[in-house]
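>>> predicted model and sequence below, questions to follow.
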Amino acid sequence: MLFEVWAPQAEERVALWLEGAQRPMERAEGRPGWWSTEAGASEGTRYGFSLDGGPVRPDPRSRRQPDGPDGPSAVVLPDTHVWRHDWPGRGLRDAVLYELHIGTYTPEGTLDAAAGRLGELAALGVTHVELMPLCPFPGTRGWGYDGVSPWAVHEPYGGPPALKRFVDTAHGHGLGVVLDVVHNHLGPSGNHLPAFGPYFTDTHHTPWGSAVNLDAPGSDEVRAFLRGSALAWLRDYRLDGLRLDAVHALADTRALTFLEELSAAVDALSADLARPLFLIAESDRNDPATTTPREAGGLGLAAQWNDDFHHALHTALTGESQGYYADFAAAPLAALARTLTRGFFHDGTYSSFRGRTHGRRVDPVATPSHRFLGYAQTHDQIGNRALGDRLSATLSPGSLACAAALVLTGPFTPMLFMGEEWGARTPWQYFTDHTDPDLAEAVSLGRRREFASHGWAAAEIPDPQDPATFERSRLDRSERTREPHARLLAWHRELIALRRTQPDLTDPDLATVKVAYDEEARWLAVRRGDLRIAVNLSGTAAGIPLGGGAGGRSARVLAAWAPVEPPQPPGPDGVLWLGPESCVVLADE
């Protein structure tokens, strides 16, 4: 088989290390910086590369790292997995996503164990499972955002074969699979790329140090490296989409940006495979160009996370005003109404948190609402809190039900974070397993200092390196059958079913969404076609003036959450009475 590596940093020679023996490699003709050689190898054969007589390093394009990021690579032969399901693909339109972390989703913390639970998600009604990053990282436990080897699968999760089994099982349940990938940084621990070539550049700096090289000399090959990795996930593992982490941190000054190149390559692969593929961006830019088609001058990605919706909803539910919530705290229901009807809250307005204006206005004609992901909780928004506390730690079941109603009947593509559907009480904390003692200490100290500046005592901050922090973050699945969790689970299932059966709930036209609210009384009502969704976030009953149905028609209750008696449709005066922390979905007759 052919072994090749891009190693322009090598001055004189590159050697292939294969099961303990080394053989010289030749410069590849017509491919500057590339070296290659032929050698016999079988599945699992260990190999690596030595540059100019230096230490053996893993293959930058390694498909498997059975001994961790610092060990040798292992040969993965062309697909030997026998796929059981002929999958036509499942696009993002009308989707309901479910974000999960393999290590804490089940007691076993493996892809195979998670695959065994996919029937529960299909029964819930979600359409796609979004996996947090799977690339290898040092140690066994972590969020995955410090991964290396962007073509490989973390071995403690089960490695490449387990991911194929997971995807195959998901497809058998009718579920698409999305993978979170990180292109804005790698490592730092276990990152051997700088020894091979200019994968990073000091032309730009990021919170993680030198930027990934997308525009300096040598960047053509770096782009090809990242692009090839992304396409391999979609092609070789039959994934349906990728979530791109923090694309605002991709420093790229070239006229044709990496994101445009990647979206074009994914569209071409989709046409070649004859099944839908898509990219979702995490972006802090509030720029509709992220999802505007390339032919209209945009980047051409399918969707982007909408943190403005999250922040407005979180502030309305909790009253918190620290950090970026300050921008939404003065009038949280007004902020929520603005995001529900305009997409972004900051669309060219002043952000006190940033100390400047932020964002660009969304054209509802050019930007369908399904191009935004809407959510009440994510791994970031929970895990980056001091204690990793979920909304369920402080909110009543009724408030959680109201949040679910706004997410699952809202105009955006909804996403849930694992356990949210039953109001899980387990925290989701920041945990690591760095094997480098200096890095481990720096991370632990940095976490304590960060939150100490916000008034937290150091002893209260969970140590990311402590295994107990990881263990606390595992889901307690026994909660699902106990109250109030069982009722919340049924409520989420009911709302998702409504989303499938009521076309108004998947109408992508933001201009048709109408919102009324009372900031002081803490109620909000959303009209979507012939449907009206009302939530009362206050601790007392509220009369919500909805008016009669369209043309004076009456209304019927499709779904409701109430503490005691279910709410009745509006009377002749058009006023809907909702109990405290209650919500209802109404349909005009």
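That came through, no problem. Numbering: from 1, shown residues only.
>>> only C-alpha atoms for contact and neighbour calcs from this point on.
Fine.
>>> pretty sure Arg390 is touching Ile382, no?
Yes - in this structure, Arg390 is within contact of Ile382 by CA atoms under 8 Å, at 5.8 Å.
>>> can you work out which residues contact both of those two?
Trp428 (CA atoms under 8 Å, 6 or more residues apart in numbering).
>>> so which of these two has more stuff around it?
Between Arg390 and Ile382, counted using other CA atoms under 10 Å, the more crowded position is Arg390 (24 against 20).
>>> how much space separates that one from Trp35?
According to CA to CA, to the nearest Å, Arg390 and Trp35 sit 50 Å apart.
>>> can you check Gly547 too?
Applying CA to CA, the value for Gly547 to Trp35 is 73 Å.
>>> the two - which one has more neighbours?
A count of neighbours by other CA under 10 Å puts Trp35 above the other of Gly547 and Trp35, at 23 against 16.
>>> I'd like the next helix or strand past the one helix or strand the more buried one maps to.
Trp35 belongs to strand 34-38 when assigned by DSSP states H and E. For strand 34-38, the following helix or strand on the C-terminal side (DSSP H and E) is strand 46-51.
>>> put this beside the first:
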Amino acid sequence: MQFEVWAPQAGRVTLHCEGATRALERDPERAGWWRTEAEATDGTRYGYALDEGPVLPDPRSRRQPDGPDGLSAVVEHERYAWRSRWTGRPLPGAVLYELHVGTYTPEGTLDAAAARLEHLVELGVSHVELMPLCPFPGRHGWGYEGVSLWAVHEPYGGPEALKRFVDRAHELGLGVVLDVVHNHLGPSGNYLPAFGPYFTDTHHTPWGSAVNLDAPGSDEVRAYLLGSALSWLRDYRIDGLRLDAVHALADTRACHFLEELSTAVDALSADLGRPLFLIAESDLNDPRLITPRAEGGLGLHAQWNDDFHHALHTALTGESQGYYADFARAPLASLAKTLTGGYFHDGTWSSFRGRSHGRPLDRTRTAGHRLLGYSQTHDQIGNRAQGDRLAASLSPGLAACAAALVLTAPFTPMLFMGEEWAAGTPWQFFTDHTDPELAEAVRRGRRREFAEHGWAEEDVPDPQDPATRDRSCLDWSELDREPHARVLAWYRRLLALRHEQPDLTDPDLADTKIAHDEGRRWLAFRRGDVRVAVNLAKSTAAIPLGPREARVLAAWEPVEAPGTDGVLHVPGESCVVLLQA
């Protein structure tokens, strides 16, 4: 088979393959590339030595059996016999479920997670969004410090296990989305700088030198990232990618990397004959991100909407620290603004940033499904000092209100694993760095960060302690106990309503009509003929819905339909979904 590697600064490149060595020759047609032929099959171990340096893993390694520091292994993707006859599942009308393989089950493997997929089918979601799977040092971690962007973390089961997971999901009718990180690589096990200018000091990010998207050599770096993205979609039959922190992709070229990526993904979708999509994480509140390329945008298909989360979180909890401050001044008004306009900061002043921020969405041209709405994510839970979920501080009634707002809003809903039964387990920040100095730096940095906010050192879990990961694993025995069973039944009912009521998947943002009372803490909105009323106060709220006849579709507490006066009486910390004629 052919081995090739981009190493533009090397004077000599040697292939080390199963104990034998072979010199690579320069590719006369591609500057900086080296190539050779050698006998190899699936599983063959190999690596490259540059000049007089050590043997390093392949930057495009498809497998790292011994972790990021070990030799690469050949993967013959065509050897896998796919069982499912999958034609895809598009983003419009979807409900996503964010899942971390290492804590979804105590085993922490893809095969163990696949065995729990029927739970998601019964729940009523449409897609599983897997947190990053690329190899990282150690066994357990969030995955955002991965390296080898074409490979699968071996402790999760490696490439074959991912294919089995996707195959099983597709057999059950579930799409699979993968979280990928292009804005940085982990500090340990990252050998890309030895091969070429994968990073540049032209720009800097919170993680150091930026990935090289616009400096000399960036054509090949962009091709590297594009190839990795397309490989997940093609070779593993993934249905969509979640792109981590795209605001940290520094690119001054006329054609932004994200536009190039969206063009390539749309072309692959047409070639494969099934829908593929890209979802960005971005804090820019810039509509161009999700505007079609034909209209001058970057052409991504959706983005996470943190503004909706922040407004909802402040309304539920009353928290006002940090970036919550602007939302907490009038939380229900903030929530109403995001429900009808998508962004809260749409050119308004952001006290957290000390400047104005964002620009308005065109509600008449931007479909609601292009924004993901959620009450919890791995970030919003795990970046709290103790990784506490909403259920740790909210009553079951308020948790039910959060679910109602997420699952009936005009966005693509997303749940975080365990949320659907108000899991009592936290989800904490954990690492398993094998470098002692890096491990200690992460431990101290985490505790220093929260000490600035008044946390005692002993109250901040040690990321390197295996117990921190273990505490973060879901406890599946909770499903049959109260109040978890009741919360789970509520989520299932709300998700069933999304299938039963077309108005709940209508993408028209401009059609959402809303009313609220900040003092009495109630909010109600209309989507077509569906009415949603939420009472966050402890006392019963009288909410005027108008004289039209209404029928209760779902209620957290028993509720009578409005009488002739059109007033709906909602018990404290409760919610109701109605259908009005």
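The structure has been received and is ready for your questions. Bear in mind that the values here come from a model prediction, so they are computed numbers and not experimental data.
>>> buried sites along the strand holding Trp35 of structure 1?
Buried residues in strand 34-38 of structure 1, counted by 16 or more other CA atoms under 10 Å: 34-37.
>>> mind putting those into CSV with distance to Val126 of structure 1?
Output for these, formatted as CSV (distance: CA to CA, whole Å):
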residue, distance to Val126 of structure 1
Trp34, 45
Trp35, 46
Ser36, 45
Thr37, 47
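>>> Glu320 of structure 1: which of those residues is nearest?
For the buried residues of strand 34-38 of structure 1, the closest approach to Glu320 of structure 1 (CA to CA) belongs to Trp34, at 54.0 Å.
>>> what sits against the closest one?
Contacts of Trp34 of structure 1 by CA under 8 Å, 6+ apart are 4-8, 27-28.
>>> distance of it relative to Ala393 of structure 1?
Applying CA to CA to Trp34 of structure 1 and Ala393 of structure 1 gives a distance of 54 Å.
>>> of the contacts of Trp34 of structure 1, which is the nearest to Ala264 of structure 1?
Checking those one by one against Ala264 of structure 1 (CA to CA), the nearest turns out to be Trp6, at 23.9 Å.
>>> wait, that closest one touches Trp35, no?
Yes - taking CA under 8 Å as the definition, Trp6 of structure 1 is a contact partner of Trp35 at 6.4 Å.
>>> wasn't His203 of structure 2 part of a strand?
Yes - assessed by DSSP: H, G, I helix; E, B strand; the rest coil, His203 of structure 2 belongs to a strand.
>>> helix, strand or coil: sort out the residue nearest to it when sequence neighbours are not counted for me.
Nearest residue to His203 of structure 2, sequence neighbours excluded (CA to CA, 6 or more residues apart in numbering): Ala210, at 5.4 Å. Secondary structure, three-state DSSP: Ala210 of structure 2 is strand.
>>> just give me the neighbour total for Ala210 of structure 2.
Neighbour count for Ala210 of structure 2, taken as other CA under 10 Å: 22.
>>> again, but for Leu256 of structure 1
Leu256 of structure 1 sits with 11 neighbouring residues when counted by other CA under 10 Å.
>>> which element is it on?
Leu256 of structure 1 belongs to no helix or strand when elements are defined using DSSP H and E.
>>> now it: how far from Leu250 of structure 1?
Taken as CA to CA, the span from Leu256 of structure 1 to Leu250 of structure 1 is 13 Å.
>>> quick one, helices of the stretch 301-450 of structure 1?
Under the criterion DSSP state H, counting those that start in this stretch, helices of the stretch 301-450 of structure 1 are mapped to 307-318, 326-329, 332-342, 379-383, 397-408, 437-452.
>>> what sits closest to Ala403 of structure 2 if chain neighbours are left out?
Distance criterion CA to CA, 6+ apart; nearest residue to Ala403 of structure 2, sequence neighbours excluded, is Tyr491 at 6.8 Å.
>>> how close does the one you found sit to Glu518 of structure 2?
Tyr491 of structure 2 sits 26 Å away from Glu518 of structure 2, going by CA to CA.
>>> between the two, which one's more packed in?
Tyr491 (20 against 13).
>>> I'd say Ala289 of structure 1 and Leu299 touch.
Yes - Ala289 of structure 1 lies in contact with Leu299 (CA under 8 Å); the separation is 6.2 Å.
>>> ok, the two, which is more surrounded?
Leu299 (23 against 19).
>>> in three-state terms, label that one for me.
Of the three states, Leu299 of structure 1 takes coil according to three-state DSSP.
>>> confirm for me that it is in contact with Ser263.
Yes - using CA under 8 Å, Leu299 of structure 1 is in contact with Ser263, at 7.2 Å.
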